[in-house]
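Peer 1: pasting the sequence and the predicted coordinates here, then a few questions.
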Amino acid sequence: MFLVQVTRRNISNSVPVASSFGRWYRDFWQPAPANEPPYDHVTQIGDPVLRKKADPVPPEMAKSPEVQYLIKSMVNVMRKFSCVGLAAPQIGISLRILVMEFKEKLKDEYTSAEYKIKEMETLPLTVFINPELKVLNYEKKTFPEACQSVRGYSGEVARYSEVLLRGVDENGSEKELALKGWNARIAQHEMDHLDGIVYTDLMKRNTFTCTCWQAVNEKRGRVSIFFHKKMIN
């Protein structure tokens, strides 16, 4: 079927079959459906979903197909954007679910000194539904922190050194996990998202930095920040 694309009232040079006529006709006046969550991108600061306290998942729904689909979507987006953690509101769903993963290969992205001072270590894929956080060590350490929901920026944030997460895993089983160092930071960052808090609320304000400021200068301002996999161009 050939359509001459002039306006939404285009006329076809052939008549659609009856079974599809209704759908064909509606296409002329109904707007295309908007993208709906769960998204395959990360929501950005300003989106109201990031400022709402997320709702708990009903216990009987933990193993439901809907929750399992959401968890799978979260893991896919986390890995797509090379994140180490993601909360459900970051893909548009205001439910208390978080995922974390710190792969061994990330060690190659840091100097040995940085890896050591930040107390980084491998964390296998970890899922928590309705997590609760308990502080185990109230000593705080400050490091630059970034977030895919504030893409292209970072700021220094103080976090507790050791925490305990309790909740339910993706199989509906009760789970608890003690974390320290950088993994404790990841857990606190994602827990904040579940409470409508973004790291910019907690950071030392004069450390707020555009992570590509050097590229901006080198390329005379001809730099774009993308909100998909690619970071800058």
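Peer 2: Arrived safely, thanks for sending.
Peer 1: going by C-alpha atoms from here, please, whenever you check contacts or count neighbours.
Peer 2: Noted.
Peer 1: downstream of the longest strand seen in the chain, the next helix or strand is which one?
Peer 2: In the chain, with assignment by DSSP state E, the single longest strand is strand 123-146. Using DSSP states H and E, the helix or strand that follows strand 123-146 towards the C-terminus is strand 153-168.
Peer 1: elements contacting the next helix or strand after that next one?
Peer 2: Where DSSP H and E defines the elements, the next helix or strand beyond strand 153-168 is strand 174-180. Here strand 174-180 touches strand 153-168, going by 3 or more C-alpha pairs under 8 Å, 6 or more residues apart in numbering; DSSP states H and E.
Peer 1: for comparison:
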Amino acid sequence: MSASSPAGSGPGSPRPPGPFTPLDFQLVLLRRMADHNPDLVEDARHALGTSIADMREANRRWQAMLHARKGRAAVSRYRSVLGAPEATIPRKIGDLQCEALLWPVPLWPDLRFEVLLGPNAAVWNEWLIRAPGAPGPELRTLADLTPWSCTVDEAARAFAPARPMEGTAPTRWRLAFTAPEAGPGGEPGERRRCVAEFTWGLLQRLSFPEG
């Protein structure tokens, strides 16, 4: 990725209009994450060589595609923007045979964007997961749950049993679980209830309910 701004992209104006690209899609992911982690998003945006205006314009165009009356079906939209999937993996959920389509995301080389298709080819889920074969993070205590450190599945496995909760907005998920705080030497200490909030499947922040 180039750290320099694309031609015609200044700090206050978006890039010249053109096809919606994988770069634009990464900006859509970042736009939702900016609500919780603006500093991380700003660093990522600079790494992509894009402006705030680029991010806003990419999100505007994406929303227009989502709400277009004669827009593409969800999976066709992803194929048109991201190209052919890097991998297509069969998945079994209960008694149902499903299919997961995976695309690379240059911002997060160890992650993949997954679109899960049901038996009728309807999109059931769209989020970031760990790339097959990539080592996941070691999650032992609350101190390990830093922004962007893990995916929904990784947190749920590390701190089972985790209870899924309704997200606060589209593309957001929440998990409630109990996890140990880090002791003086980093070892697990006293356990504490928390709620982990995710955007596009990637951890954004923790909150701690009272009581």
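Peer 2: Good, I have the coordinates. If you're wondering where the values come from, they're calculated on a predicted model, not measured in any experiment.
Peer 1: superposing both, give me the TM-score.
Peer 2: Overlay of the two chains. TM-score (TM-score structural alignment, normalised by the length of structure 2): 0.26; 102 aligned residues with a C-alpha RMSD of 6.3 Å.
Peer 1: for the longest strand of structure 1, name the packing helices and strands.
Peer 2: Using 3+ C-alpha pairs under 8 Å, 6+ apart, strand 123-146 of structure 1 is in contact with strand 97-102, strand 153-168, helix 181-194.
Peer 1: taking strand 97-102 as reference, get the angle to it.
Peer 2: 90 degrees (axes from the mean of the first three to the mean of the last three C-alpha atoms, to 10 degrees).
Peer 1: quick revisit: just name the most buried of the helices and strands packed on strand 123-146 of structure 1.
Peer 2: Of those, the one with the most neighbours on average (mean count of other C-alpha atoms under 10 Å) is strand 97-102, at a mean of 25.
Peer 1: hmm, back to that, now the longest strand of structure 1 against helix 181-194, angle please.
Peer 2: Angle, strand 123-146 of structure 1 to helix 181-194, by the same axes, to 10 degrees: 80 degrees.
Peer 1: circling back to that earlier point, and S73 of structure 1, which of the helices and strands packed on strand 123-146 of structure 1 is closest to it?
Peer 2: strand 97-102 (10.5 Å; C-alpha to C-alpha).
Peer 1: quick check: R193 of structure 2 is in a strand.
Peer 2: Yes. According to DSSP: H, G, I helix; E, B strand; the rest coil, R193 of structure 2 belongs to a strand.
Peer 1: state the distance from it to E42 of structure 2.
Peer 2: 31 Å (C-alpha to C-alpha, to the nearest Å).
Peer 1: same deal with A196 of structure 2?
Peer 2: 22 Å.
Peer 1: go on, V75 of structure 2?
Peer 2: 29 Å.
Peer 1: same check on L202 of structure 2?
Peer 2: 17 Å.
Peer 1: more neighbours: those two, which one.
Peer 2: Set side by side, L202 of structure 2 and E42 show more neighbours around L202, with 25 against 16, by other C-alpha atoms under 10 Å.
Peer 1: verify the stated contact: that one with L128.
Peer 2: Yes. L202 of structure 2 is within contact range of L128, at 6.4 Å (criterion: C-alpha atoms under 8 Å).
Peer 1: please enumerate the helices of structure 2.
Peer 2: Counting by DSSP state H, structure 2 has helices at residues 22-33, 38-48, 52-67, 74-82, 152-158.
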